[in-house]
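Engineer: next come a sequence and a model predicted from it.
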Amino acid sequence: MSNYRRPHICQCLSRLSSVKSDTIVTVYGHRRLTGREFVAGVLRLAGGLIRLGLRNGDVVAIAAVNSDCYLEWLLAVAFIGGIAAPLNYRWSLKEAQTGMLMVEPVLLVTDENCSSWIRSVDAPSLKWRVLMDSASKSFANDRDILTSEMLKQHYMLLPSPSMYRWAPGEAVVICFTSGTTGKPKGVTISHLAIITQSLAKVAMVGYSEDDVYLHTAPLVHIGGLSSAMAMLMVGACHVLLPKFDAETALKATGQHLVTCFITVPTMMSDLVSMNRAKGCRIQKASVRKILNGGGSLSNELLIDAIKIFPKAKILSAYGMTETCSSLTFMTLYDPKPESNSSILRAEKFISIHRPQGICVGKPAPHVELKIHLENSSSTGKILTRGPHVMLGYWGKVQVNIAGSESSNGAWLETGDIGEIDEFGNLWLIGRSNGRIKSGGENVYPEEVEAVLLQHPGVLSAVVTGVAETRLGEMVVACVCLKEKWQWSEENLDGSDTSGEDLLLSSEILRRYCRTQNLTGFKIPKRFFRWKKHFPVTSTGKVRRDEVRREVASLVQTLNSSL
């Protein structure tokens, strides 16, 4: 294929460099950059990386919170034909080390938020360490630590926006997602997948150069990254917050007249709660588009969201990292009086929820979906194929990445169970692998169970997800105790009782999870002592569906008694 026909995410630089000289495209704190200034920063950084010695196909690990510098790094690495591997800043050092060893980066770049990682995590392949934003005082005299400004000032050649390169197989990003074994997997994503996904968001949501986009989602996640690319492609303005918190987000929305952002149910719940804390006086009429992912908005949460953002079209999206974000889109609310797509009309709510599942809408234009039926039922495994599908998992595809199954047109199993109705809408029934979606984060039960089983007082454990308004799903653990161990919820302070009694409690197990470097969002919010054998199938596998139903009943009983 001729180079001019090959997609590359840095093709957006030509558009950004041609916007009006006084048009601001990034806002981060007090820093404002025009399109030309932002592009110049990307090109200087790319030139510095070339002089440093980065080559096509080299992996660059990035550990940082959201910023304009983060966007620069993503594009600069892609520009020189490198592959960016964002590391989750919420990871423990142990998890970060696992990720580093998996992707084998030649360069690690961190910001001040993750500066402790710059010496604490390593890989045999690592050659350089860079501080993204500014030189930390603690590293001021360390000649082995570079900074972004050093690289920008010592570029070999200032490239033009059209001099970009491709990595082998046209890979550009490795996004991590947890596996059912608890080990992270690196999803290898191509330029084509990101551009196709970005164009789908532009078409389905209606993004344009007039938009002011608030970065509520972290760039380390595929949802935040793909939405950011959509905004770069249309030349919109980016307002970047290091991390999401409801008060700061609402303040930024009013200050910068934000027109759009993405959210997960947890974020929307926090925005609603903050709105109530302010006496329900906040109304953000500038917001016109909200895209929700990471789980369905409850009826109550959607109605509350409309009160805060009365002029916003609210959509939901369903997808996964392996498909470069969204597979389907659905309009939940459209404020236009003439709209026929709103499910909220005349204050009457038509639920998208039903006992058999949740409606997640129709596939995006480029997405093929089908249900793999194993019997006469209309329900089965959800499969997809198209340019949005990953190249493969990193470590399994480097040698022959261009010839991976996805590029040959094979169907990808999403891991979800569902059905397609007579109108072409996809309904989610459940997750074939038991994955829990809590606060927009994926939690795999096997990983949490493995940690709990290491405790000397735990005989067996089953972790499941229970519906919860704010988180979408709450992580709940059921534990069977070993002989002579006692359960008590009176030990609420988590004090060490190991020298006195063989005692366990919810707080003791939470503290134990923290000492085992389990990331915060994976630690169960509730624990139940299970006094009987877990239900199993004929082959000895735990019937998680039965456990989930019983736990949901227990949680409902506890909540009603409060």
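Structural biologist: Sure thing, it's come through. Numbering: from 1, shown residues only.

Engineer: make it CA atoms for all contacts and neighbour counts henceforth
Structural biologist: OK.

Engineer: which of the three states applies to Asn559?
Structural biologist: helix (DSSP: H, G, I helix; E, B strand; the rest coil).

Engineer: and for it, the neighbour number?
Structural biologist: Asn559 has 9 neighbours, counted by other Cα atoms under 10 Å.

Engineer: how far away is it from Glu468?
Structural biologist: Look at Asn559 and Glu468: by Cα to Cα, to the nearest Å, they are 11 Å apart.

Engineer: alongside the first one, take a look at this:
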Amino acid sequence: MNLAELGFWRIARRSPENVAAVEPDGTTVTAGDLLARVNRITRLLRDLGLTGGDRVALVAANEVAALETVLACHQAGWYLVPVNTALSAAEIAHIIGDCAPGAVVTSARYADTVRAALDQAGVAAERRFATGPADGFRVLAEAATPYSGEWAEDRAPGAFMAYTSGTTGRPKGVLRALAAGDPDDVYAAGSAWQLGMFEVEPFAAGTHLVTSPLSHTAVNGLALASLHLGHRVVLMERFDATGMLRLVERERVTTTHVVPTQMHRLLALDPAVRGSFDVSSMRNLIHGAGPCPPAVKRGVIDWFGPVIYEYYGASEAAGTVISAREWLARPGSVGRAQPGTAVKIMDEHGRELGPGERGRVYLELGPRAFEYRGDPEKTRSSVLDGWVTVGDLGHLDEDGYLFLLGRTAEVIVSGGVNVYPAEVEAALLEHPGIADAGVVGVPDREWGEIVCAVIQPADDARERAAAPGFREEVVAFCRERLAGFKLPRRIEIVAALPRGANGKLRKHLLLPEIDGRPTG
């Protein structure tokens, strides 16, 4: 592999006529056109005063304009802050207020929610851009048109700044120092490392299919890495199992990224429907973002062949990877440490544990340490002598393969998306009819886990809580405060929650309360 041939910007200059991306409606964009758009956006935002280390927030659908914005940031030395499009205005406003972006780009369909968030955060009108016409936003393409699409000067590598949970349950930015050097060289090396662990080869007539929202850092990162390796990127507006198979066949897709919920839905299709599509082009089907039931994984391997690759990691540090053949020999494992990194298990005293001993999973930070923006206490509590934990429990076998056991941080992983109980509990406790609430994840065949709220009604609301319609009322109340994926899918009413003498909720005692009861 010659790294000097890789990197989107140099590939686009060398082969501008090649198709680089395909919109959800089938519109193709050549590498030359994509590069010109990226350069115009770079100059537009520089004209607004953005300099190295500034942030650009992106609240966008799966469309090529989202990739353009990321590539502009990554060649201009800016942090791209991907914001989940399912968040509420208040949740988006928190992230915007915290990262203080020099510009915000959104898709027109999310303009109403984002406008409310930007009004709360006080973002100036000239720094608001939409990918299509929307009240209160400048159309990104129109604003960028007057600027030159020629090669941009003074280029520097940028980076993602993803948001994850802080000590209060509010999202915190994972901030790393920017790399130095030529962006093409930096991203060529990074992409070759990232996709190389899944045995993805550069060029090789590659086509990468995006099935999940680009607002997820792993999804966005794999799409960009594919461009940097000379593959074209095909975008799905939203996941649909039959639609995915149709695109795999039509576009001869070679790589994709899915979450376990999507794998479950693919297997749920009628066998005749599954068999009607040619998926033989698939060489690397990558999955992560949550535990996958072994039966589901075996089913996908039986269907697609030994092309399935799983990873485990976090925004904070690289983790593990495992191929289908390795997994079949060690079912349930999430693999060994990714190339150039390490994983170890430690007890509560920071003592490293041996094979088979259960403890907290720590990932090696490597040369580019991070910090949680604005939360030094969470940084200190999560990092130990160059290693970081996100609260997962597990053990290693004699060959260094990691097996996960659970999450000490109580994060609920539903459909591949993290839900933090503290946020849901805070919304529930705003309801005047709720005296106390606890939130836990309960197993679900399709979603992996669903959000379950255990509620203690206020004294004057006990009769109302026992009546039909109360649960729907609570969900409607939460919908005004939380993104849809955080809403309780199950609500149980109890006389009192199990709290200790110190007032701390004993969440493990909530599970017997809900075991065996029907969904509310």
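Structural biologist: Looks like it came in fine. Every value quoted in this text rests on a predicted model; they were computed, and no experiment measured them.

Engineer: counterpart of Ile290 of structure 1 in structure 2?
Structural biologist: When structure 2 is aligned by TM-score structural alignment, Ile290 of structure 1 is paired with Leu285.

Engineer: contact partners for its match?
Structural biologist: By Cα atoms under 8 Å, 6 or more residues apart in numbering, the contact set of Leu285 of structure 2 is 255-258, 307-309.

Engineer: can you flag which of those residues belong to helices?
Structural biologist: With helices taken from DSSP state H, there is no overlap with the contacts of Leu285 of structure 2.

Engineer: which of the residues you listed tops the neighbour count?
Structural biologist: Neighbour counts for the contacts of Leu285 of structure 2, by other Cα under 10 Å, peak at Thr255, which reaches 27 neighbours.

Engineer: wait, that one sits on Val210?
Structural biologist: No. Taking contacts as Cα atoms under 8 Å, Thr255 of structure 2 lies outside contact range of Val210: 9.1 Å.

Engineer: still on that earlier bit, please identify the helix or strand for the match of Ile290 of structure 1.
Structural biologist: Assigned by DSSP states H and E, Leu285 of structure 2 belongs to strand 284-287.

Engineer: following the chain past that strand, name the next helix or strand.
Structural biologist: Using DSSP H and E, the helix or strand that directly follows strand 284-287 of structure 2 along the chain is helix 294-304.

Engineer: going by neighbour count, list what's buried in that following helix.
Structural biologist: Neighbour counts over helix 294-304 of structure 2 (16 or more other Cα atoms under 10 Å) mark 296-298, 300-301, 304 as buried.

Engineer: over to stretch 36-47 of structure 2?
Structural biologist: 36-45.

Engineer: same question, stretch 266-276 of structure 2
Structural biologist: Using 16+ other Cα under 10 Å as the burial criterion, the residues of stretch 266-276 of structure 2 that qualify are 266-267, 274.

Engineer: how about the nearest residue to the aligned residue in structure 1 for Ala20 of structure 2, chain neighbours excluded?
Structural biologist: The alignment partner of Ala20 of structure 2 in structure 1, by TM-score structural alignment, is Val25. Spatial nearest neighbour of Val25 of structure 1, excluding adjacent residues (Cα to Cα, 6 or more residues apart in numbering): Cys237 at 4.1 Å.

Engineer: contact partners for the one you found?
Structural biologist: Taking Cα under 8 Å, 6+ apart as the test, what Cys237 of structure 1 contacts is 24-27, 209-213, 231.

Engineer: in helices, which of those residues fall?
Structural biologist: Counted as lying in helices by DSSP H, out of the contacts of Cys237 of structure 1, are Met231.

Engineer: of the contacts of Cys237 of structure 1, just the buried ones, PyMOL syntax please.
Structural biologist: The PyMOL command for the buried members of the contacts of Cys237 of structure 1 (criterion: 16+ other Cα under 10 Å) is given here:
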select buried, resi 24+25+26+27+211+212+213+231
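
Engineer: tell me the one of the contacts of Cys237 of structure 1 nearest Phe527 of structure 1?
Structural biologist: The closest of those to Phe527 of structure 1 turns out to be Tyr213 (Cα to Cα; 39.3 Å).

Engineer: my read is that the closest one contacts Thr259, right?
Structural biologist: Yes. Applying Cα under 8 Å as the test, Tyr213 of structure 1 and Thr259 come out as touching, 6.3 Å apart.

Engineer: helix or strand for Gly182 of structure 1, which one?
Structural biologist: Using DSSP H and E, Gly182 of structure 1 sits within no helix or strand.

Engineer: corresponding residue for it in structure 2?
Structural biologist: In structure 2, Gly182 of structure 1 lands on Gly169 (TM-score structural alignment).

Engineer: ok, that match - contacts?
Structural biologist: 420-423.

Engineer: just among those residues, which is most surrounded?
Structural biologist: Among the contacts of Gly169 of structure 2, Tyr420 has the most neighbours (other Cα under 10 Å), with 25 neighbours.

Engineer: over in structure 1, tell me which residue corresponds to Thr69 of structure 2.
Structural biologist: In structure 1, Thr69 of structure 2 lines up with Trp73, judged by TM-score structural alignment.

Engineer: hmm, I typed the wrong one, I wanted Ser88 of structure 2.
Structural biologist: So Ser88 of structure 2 corresponds to Ser92, using TM-score structural alignment.

Engineer: any idea how far its match is from Ile222 of structure 1?
Structural biologist: 20 Å.

Engineer: who has more neighbours out of the two?
Structural biologist: Looking at Ser92 of structure 1 and Ile222 with other Cα under 10 Å, you find the greater number of neighbours at Ile222, namely 28 against 17.

Engineer: the more buried one touches Thr323, doesn't it?
Structural biologist: No. The pair Ile222 of structure 1 / Thr323 is not scored as a contact, 9.3 Å apart, by Cα under 8 Å.

Engineer: state the distance from the residue nearest to Phe470 of structure 2 when sequence neighbours are not counted to Arg471 of structure 2.
Structural biologist: Nearest residue to Phe470 of structure 2 in three dimensions, chain neighbours excluded: Arg464, at 6.7 Å (Cα to Cα, 6+ apart). Applying Cα to Cα, the value for Arg464 of structure 2 to Arg471 of structure 2 is 10 Å.

Engineer: leaving out chain neighbours, which residue sits closest to the spatially most central residue of structure 1?
Structural biologist: Nearest to the mean C-alpha position of structure 1, by Cα atoms, centre = their mean, lies His221 at 3.1 Å. The spatial neighbour of His221 of structure 1 that comes closest, neighbours along the chain excluded (Cα to Cα, 6+ apart), is Cys175 at 7.0 Å.
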